[in-house]
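A.B. asks: For reference, the sequence and a predicted model appear below.
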Amino acid sequence: DPLGRRVEQDCDDLGNINRVQLPDGAAWEFTHDAMSRLRQSIDPSGGVWQRCYDQYGRLNETTDPSGVRAYRHHNTQAQEITIGDAHASTTVTLDVWGRQIAAILPDGSETRIRYDRAGRPVEYTDPAGGSTRIERDPAGRPVRIRRPSGASIRYDYDQCGRVAGIRNELGFRTTLTYNQDSQLIEEVWPTGEKGWSRYDPCGRITARFSPGVGRYSWVYDKTGRVIETRDPRNGLRRFRYDPAGQLTAAVAGNGGVTRYTYDLNGRAVTVTDPLGAVSHHVFDPMDRCLSTTNALGATTTWGYDPAGRLIRSVDADGHVVETAYDQAGLETATIVDGATFSHITRNAAARQVQVEDHSNPDHPVTHVLTYDPRGLLTQ
């Protein structure tokens, strides 16, 4: 790039990329099978990601570096696909054209999809039996969506097929207007208020007004980077970049400048605030932040499992927070300074149904959560 940083990649005899070396020397390695399908990736931290395929070349299993496995098994005769992990699975039923028509969810509930003769979805049935219907015009565009409650949203279109109006459940209409390039330039709300947008010749938005919010504007340099913004909250702000396009300075409306410096891989390793205070950041080869040191010298560190899930953090005062996960990679517990802070129990659909709160060790509290068949929290 313009800063002299170099990314190198090696290919095998079939043209498959088998190694990528980043500017700091970290490298990714890839292994492909005889059909050029990706079978294994080794990340810069040494984590191994595995992919397996069935006899027809369909991806049917993945395993991350921590051993968490996910699968997708195809039953061609039954026209079913089972998608799952160590925690639960969902069975999807297909029609003869390969379209999903039903799904049995991990908790045993079922969803269904119905299509018209052109293969377009026209009805969705949720696990509670509620039906969402879609009415279409001859061009296949949705003109009415009827929800399970009976309420409807209607759409109408202009001669170019663009949405020209949306009528809500109460019958109030929002009108949309476009320019010759099909960019939205005005909307008139049911209250009569108007919002508008403006664009430059390259199609980039330069101004936007929303009723009750105010006016926003953007200015770009010759390469399309935002160099100036103005909004009701922050006022005027300006931005500077290095030759590689990395943000190096942000100038606030009061003249305060925040500066950024980067390592060879483009990660922000120092941030200097308008008062000159500097914070430092350290990253691992996978771009995960390992530590942050603020201007006072206080350091917070983070640790991750091989798949990149946060498992440990230590703040400047030495307090340790650890996170535990199950075999499916879902969070199960939080431990603070060696003592259980919270414990999570999940149902077959992986929803939290019980949370044990030990923030007050002398008076632990258990929260019980109840859901309806659609997965909406009810209690």
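C.D. replies: Great, that's in hand. Numbering: from 1, shown residues only.
A.B. asks: C-alpha only now, for contacts and for neighbours.
C.D. replies: Noted.
A.B. asks: what about the closest residue in space to residue 29 that isn't next to it in sequence, neighbour count?
C.D. replies: Leaving out its chain neighbours, the residue that sits closest to residue 29 by C-alpha to C-alpha, 6 or more residues apart in numbering is residue 19, at 4.4 Å. The tally of other residues near residue 19 (other C-alpha atoms under 10 Å) stands at 18.
A.B. asks: In the stretch 1-150 of the chain, what residue spans correspond to strands?
C.D. replies: 8-11, 17-21, 27-32, 38-42, 48-53, 59-63, 69-75, 80-85, 89-94, 100-104, 110-115, 121-125, 131-136, 142-146 (DSSP state E, counting those that start in this stretch).
A.B. asks: Now distance to residue 356 too, for those strands, in a markdown table please.
C.D. replies: Output for the strands of the stretch 1-150 of the chain, formatted as a markdown table (distance: least, C-alpha to C-alpha, whole Å):
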| stretch | distance to residue 356 |
| --- | --- |
| strand 8-11 | 49 |
| strand 17-21 | 45 |
| strand 27-32 | 41 |
| strand 38-42 | 38 |
| strand 48-53 | 33 |
| strand 59-63 | 30 |
| strand 69-75 | 27 |
| strand 80-85 | 25 |
| strand 89-94 | 26 |
| strand 100-104 | 30 |
| strand 110-115 | 30 |
| strand 121-125 | 34 |
| strand 131-136 | 36 |
| strand 142-146 | 40 |
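A.B. asks: Next up, a structure to set beside the first:
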Amino acid sequence: MSKVKTVMYTWCDIFRAFKMAFDPKKMVLGYAGLLASLAWCSLVAAFFSALKLIDTTPAFFTKLVLFSVKESVQVIVKSVFSSLIPLDFGKLFVFGVLVFGLLMIWSLVGGAITRLAALDYAKDESGQLSDALKFARKKIWSYFWSPLVPVIGVFFFALCNVIVGLIGRIPVVGEVFIAIGFPFALISGFFIVFIGAIGALGLCFMFPTISAEGSDAFDAMSRAYSYVLSRPKQFLFYCMINVLYGLVCLFVIAFVAWLMIRLSFFTVETGMGQKFSSIQSFISQKCNIACLGFCSAASPEVTTATISLDRWTLKFLAGMLIVYIFLIKLAVWSYLTTYLFSAKTIIYFLLRKEIDSTDISDVYMEENEQKTEKAEMTEKRDEELSSHGDKQENSFPDKERNR
């Protein structure tokens, strides 16, 4: 008799995210999401910079990809703080428009990626890209509002305290009111911390919840808070494994991409000679695009000397090299995106199994997906029956011969 294979779902399944992230469908979605995000950010920057509301140019977002990881993070953090801290309402409005567009893009892309990851992990089957996009499109507002629900909660309690502060401006009565009612402000502050902190930790479960359960934003939020609070040690352990393993995977992918770029540059330069060296120096003085986190600081000669290309063909070659390396770097970021969505989906299923005792293979299926699944099961059953019938037919001559 054949042995039945027993599948043990453990934290080791997080390591499957490396392979799951290399799914061509997920990579295409991640690539498309990054390109759409860059296009949206460039469009917003071009429009509002023309209105003199911001000083950021569209080229700023392209350089974020061309910069090294360290430089990109520093620039992003500095830009966000410079926009929010002065409370410039013009910049805040632009920031809101930017976030709205990015949320719409990643509600569709992230929803489709987590849907594919859920089917891949739970049912061990490769879903159709068109079906995943249709599912994400139907649930796009659930995906959109799920990360905003904690933000709305924090904003609500903060607004309550602001209103109480406005009442405190009233002479005598307002001061007495604040003195008596300040404990309520402290309670409101506690809810701000609680909703904000737990919401930030459980944010990673919201997209996988909708993709696996077919539910809405409130169910995603309730499950996220419940799973973080019910199994905090398990949650932190899974996240630690995810982060450490993700850094190792990112290091490997980035190193392979960097080595590919450097070897290509070196071998072409060997054949082309000084002409290609001048093109490299021209590109390097613009930005260290081939770094990917593994390069040292640029030499003083490159940073101080101004290098110009005399022919348009050389400038065309330099421009195409920048485009190629830009696409390679975007592929590295695309892999990181698909890995994060895949790993968070696996962690969601593991916690759901431990807390709700729900079977891993339990995934919400729509009518067309159910029909496809039934058709595949029927086809497999027919193949098994036909193969079994062939074996029986082949055994009949042997029985007749024995007689």
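C.D. replies: In hand now; what should we look at? As the structure is a computational prediction, the values presented were derived from the model and not from experiment.
A.B. asks: TM-score for these two?
C.D. replies: Here the superposed chains carry a TM-score of 0.19, computed using TM-score structural alignment, normalised by the length of the first structure; 126 aligned residues with a C-alpha RMSD of 7.3 Å.
A.B. asks: For residue 293 of the first structure, find the nearest of the strands of the stretch 1-150 of the first structure.
C.D. replies: strand 27-32 (26.9 Å; C-alpha to C-alpha).
A.B. asks: and that closest one with strand 38-42, angle?
C.D. replies: Strand 27-32 of the first structure and strand 38-42 meet at an angle of 160 degrees, taking axes from the mean of the first three to the mean of the last three C-alpha atoms, to 10 degrees as the criterion.
A.B. asks: elements contacting strand 27-32 of the first structure?
C.D. replies: Counting by 3 or more C-alpha pairs under 8 Å, 6 or more residues apart in numbering; DSSP states H and E, the packing neighbours recorded for strand 27-32 of the first structure are strand 17-21, strand 38-42.
A.B. asks: can I get those in CSV with distance to residue 71 of the first structure?
C.D. replies: Written out in CSV, the entries for those read as follows (distance: least, C-alpha to C-alpha, whole Å):
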stretch, distance to residue 71 of the first structure
strand 17-21, 24
strand 38-42, 14
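A.B. asks: list the contacts for the residue nearest to residue 29 of the first structure?
C.D. replies: Counting by C-alpha atoms under 8 Å, 6 or more residues apart in numbering, residue 19 of the first structure makes contact with 9, 10, 11, 27, 28, 29, 30.
A.B. asks: these two touch, right, residue 48 of the second structure and residue 94?
C.D. replies: Yes - the pair formed by residue 48 of the second structure and residue 94 meets the contact definition of C-alpha atoms under 8 Å, at 7.3 Å.
A.B. asks: circling back to that earlier point, any chance of a PyMOL selection covering the buried ones in the contacts of residue 19 of the first structure?
C.D. replies: PyMOL command restricting the contacts of residue 19 of the first structure to the buried ones, with burial defined by 16 or more other C-alpha atoms under 10 Å:
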select buried, resi 27+28+29+30
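A.B. asks: Check the contacts of residue 19 of the first structure and tell me the two furthest apart.
C.D. replies: Of all pairs drawn from the contacts of residue 19 of the first structure, the widest gap by C-alpha to C-alpha lies between 11 and 27 and measures 13.7 Å.
A.B. asks: what residues are up against the spatially most central residue of the second structure?
C.D. replies: In the second structure, the residue lying closest to the centroid (C-alpha atoms, centre = their mean) is residue 337, at 3.8 Å. Taking C-alpha under 8 Å, 6+ apart, we find residue 337 of the second structure in contact with residue 30.
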